[in-house]
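> Just to be clear, the model below is a prediction. Sequence and coordinates:
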Amino acid sequence: MKRLISVLALIALALGLSACATRTYVDDKVAVVNQRVDEVDSNAKQGIRRLDAQVGLMDATLKAHEEMIAAAQKTAQEALDRAIAAGKLSEGKMLYEVVLSDDHFKFGIDDDKLSKETKAALDSFAGQIKAENKGAYIEIQGHTDSRGEASHNDKLGERRAMAVYQYLHTKAGLPLHRMNVISYGETRPLASNMTEDGRKQNRRVVLVVLK
């Protein structure tokens, strides 16, 4: 009888140990699964944050481009209005515009001298006017970045526009009465003046061709 009890006790002990081992195994597996779930959740949240940041950047870029287009349209429309008021146009419409930006046609600091690249671009522009738009009216707009005093930038924009005006007449042969000069100085930026790239875009001369 004692032997039977001992055997039963051993069996019970074995079953108990087996149950403990099973629970430990299950707990370990559950812990691993929970850890993986937490990792997936963390990765998903990071992915969502990255997507949100990319969407925000795209929205900011789109807004900047829309503002650039709006600024260009505004200056072109104002040129058209001035030309109509002065009786310079036969049809009263804008044909196109050419932007001579500092990013490609270098102006020195506080300088209005035309580079070889700018002169070549103006020669090409004048050739197109003579061939296709002899009766066109051209407004030459000077723009600067925001460094320096506003009054100085107004004069600098005018000097640069005048340099283009004089070159188109003396070297390219366009008549003076078909051209006009205006300076916007720093008031019509195309990009932020907080970066060098933005300032390069803002230092420009715009040729608005009207008919």
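Cool, got the structure. Numbers count the residues shown, from 1 in each chain.
> C-alpha from now on. contacts and neighbour counts both.
Noted.
> which SSE is K200 in?
Assigned by DSSP states H and E, K200 belongs to helix 196-202.
> Show me what that helix is packed up against.
Helix 196-202 sits against strand 94-101, with contacts defined as 3 or more CA pairs under 8 Å, 6 or more residues apart in numbering; DSSP states H and E.
> and the strand it packs on, which residues are buried?
Within strand 94-101, the residues that qualify as buried are 94, 97, 100-101, counting by 16 or more other CA atoms under 10 Å.
> any chance of those residues in CSV, plus distance to A150?
What follows is the buried residues of strand 94-101, written out as CSV (distance: CA to CA, whole Å):
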residue, distance to A150
M94, 29
E97, 25
L100, 21
S101, 20
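> and which of those is nearest G127?
Proximity of the buried residues of strand 94-101 to G127 (CA to CA) peaks at E97, which lies at 14.8 Å.
> For that closest one, give me its contacts.
Neighbouring residues of E97 by CA atoms under 8 Å, 6 or more residues apart in numbering: 76, 206-209.
> same check, this time on D103
197, 200-201.
> who touches the helix holding K200?
Residues from elsewhere that reach helix 196-202 (CA under 8 Å, 6+ apart): 101-103, 143-146, 186, 188-193.
> Can you turn the buried part of those into a PyMOL selection?
Listed next is the PyMOL selection for buried residues among these, using 16+ other CA under 10 Å:
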select buried, resi 101+102+143+144+145+146+186+188+189+190+191+192+193
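> Which of the contacts of helix 196-202 fall in strands?
101, 143 (DSSP state E).
> For H177, state which of the contacts of helix 196-202 is nearest.
When those are compared against H177 (criterion: CA to CA), the nearest one is H143, at 22.1 Å.
> Does the closest one touch I182 like I think?
No: between H143 and I182 there is no contact under CA atoms under 8 Å: 9.2 Å.
> distance of S101 from A83?
S101 sits 24 Å away from A83, going by CA to CA, to the nearest Å.
> R178 now?
From R178 to A83 the distance is 10 Å (CA to CA).
> and the comparison structure, right after this:
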Amino acid sequence: MAELDVQPKRSNPWWLWLLLAIVALAILMFLFKGCNNDNSTTSTTDSTSTTSDTTKTIAATTPDWNSVDFNAAKVVDEDVTDPGIAVSGNDQYTIYTLGENILFDTDANALQGDASAKLKQIVASLNKRFKGAQIGVFGSTDSTGTAGHNKALGAERADAVKNWLISDGGIDANNVTIHSLGESKPVATNATESGREQNRNVSIVAFPNK
């Protein structure tokens, strides 16, 4: 009988399997990293887009207080009958102006007792025409004294009116801001007593929501 020459089956070297495992692991890690980068990019893009949209919304709803023209044309408001209240403005905003002598004693920042009746007329007009509008309270002075003192006095008077509007007038505190013009934007000459008196005032500016 012929002898069969049977050779044992050769097995692949162990290191070859190890090399294949390492290559497979490297491929999996590369694919996983690529997926994470895509998600991160999408998340960053979405976040940037949201921030941009929020910024645009805020810019669209915040009035440009620096654009207010306190020499705007006078307008008629049937709810404001007190001659001590001047009403002016345009199609963007309305200005209610009260003289210093109506609201305050000379060089003082506390509201006088009879100021409430006049402020109530303004609030009635605001509630009727500009419910929920952004309200800016501006304090102005004449040029007597230092610019620093006038700036501070204008802010104090504007703040006093703001507090009344919120506590007594029922205006939403989130809708009211104060601005001190001091002596910087006179509506009349400071060379005469009459002009200086006109420059000492507080203006309530209503920007209707668009």
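Now that the structure is in, tell me what you want to look at. Model, not experiment: these values are computed from the prediction.
> Given these two chains superposed, what TM-score do they reach?
Scored against TM-score structural alignment, normalised by the length of structure 2, the superposed chains reach a TM-score of 0.55; 124 aligned residues with a CA RMSD of 1.9 Å.
> ok so, going back, what span of structure 2 is the helix holding K200 of structure 1 aligned with?
Per the alignment by TM-score structural alignment, helix 196-202 of structure 1 matches residues 193-199 in structure 2.
> ditto for stretch 5-15 of structure 1
Against structure 2, stretch 5-15 of structure 1 falls on no residues (TM-score structural alignment).
> Same question for stretch 55-75 of structure 1.
Mapping stretch 55-75 of structure 1 onto structure 2 (TM-score structural alignment) gives no aligned residues.
> Which helix or strand contains the nearest residue to L190 of structure 1 once chain neighbours are set aside?
Of all residues not flanking L190 of structure 1 in the chain, M68 sits nearest, at 5.0 Å (CA to CA, 6 or more residues apart in numbering). Assigned by DSSP H and E, M68 of structure 1 belongs to helix 2-85.
> Just want the angle from that helix to strand 94-101.
Angle, helix 2-85 of structure 1 to strand 94-101, by axes from the mean of the first three to the mean of the last three CA atoms, to 10 degrees: 120 degrees.
> related to what we said a few turns ago, have a look at R178 and A83 of structure 1 and say which one is more surrounded.
Neighbours were tallied for R178 of structure 1 and for A83 using other CA atoms under 10 Å; the higher tally belongs to A83 (21 against 16).
> Against K130 of structure 1, how distant is that one?
20 Å.
> Could you report the neighbour count for P63 of structure 2?
Neighbours of P63 of structure 2 (other CA under 10 Å): 19.
> ugh, wrong one, I meant N34 of structure 1
12.
> cool, and E66 of structure 1?
For E66 of structure 1, the neighbour count with other CA under 10 Å is 12.
> which one is T189 of structure 2 nearest to, not counting chain neighbours?
Leaving aside its chain neighbours, T189 of structure 2 sits nearest to G195 (4.9 Å; criterion: CA to CA, 6+ apart).
> re the thing from before, what's the mean deviation for the match of helix 196-202 of structure 1 versus structure 1?
After superposition onto structure 1, stretch 193-199 of structure 2 lies on average 0.7 Å away from the residues it aligns with, using mean CA distance after the TM-score superposition for structure 1.
> Centre of the chain to that stretch, how far?
Distance of stretch 193-199 of structure 2 from the chain centroid (CA atoms, centre = their mean, to the nearest Å) equals 32 Å.
> Which positions within that stretch qualify as buried?
Going by neighbour count (16+ other CA under 10 Å), the buried part of stretch 193-199 of structure 2 is 196-199.
> Quick check: nearest residue in space to the residue most central in space within structure 2, chain neighbours excluded?
Compute the mean C-alpha point of structure 2, and by CA atoms, centre = their mean the closest residue is T62, 4.6 Å away. With sequence-adjacent residues excluded and distances taken as CA to CA, 6+ apart, T62 of structure 2 is closest to Q134, at 8.0 Å.
> what do we get in structure 2 for T187 of structure 1?
Using TM-score structural alignment, the partner of T187 of structure 1 in structure 2 is S184.
> Contacts only, for the residue lying closest to that match once chain neighbours are set aside.
Closest residue to S184 of structure 2 apart from its sequence neighbours, by CA to CA, 6+ apart: S140 at 7.9 Å. S140 of structure 2 makes contacts with 150-151, 154, 180-186, 199-202, as judged by CA under 8 Å, 6+ apart.
> let's see it at 7 Å
Applying CA atoms under 7 Å, 6 or more residues apart in numbering, we find S140 of structure 2 in contact with 154, 180-183, 199-202.
> got it, and F138 of structure 2?
Counting by CA under 7 Å, 6+ apart, F138 of structure 2 makes contact with 158, 178-181, 202-204.
> for the strand or helix carrying I102 of structure 2, the distance to its chain's centre please.
If you go by DSSP H and E, I102 of structure 2 is part of helix 100-103. Distance of helix 100-103 of structure 2 from the chain centroid (CA atoms, centre = their mean) equals 29 Å.
> And stretch 159-175 of structure 2, by the same measure?
Stretch 159-175 of structure 2 sits 17 Å away from the centroid of its parent chain (CA atoms, centre = their mean).
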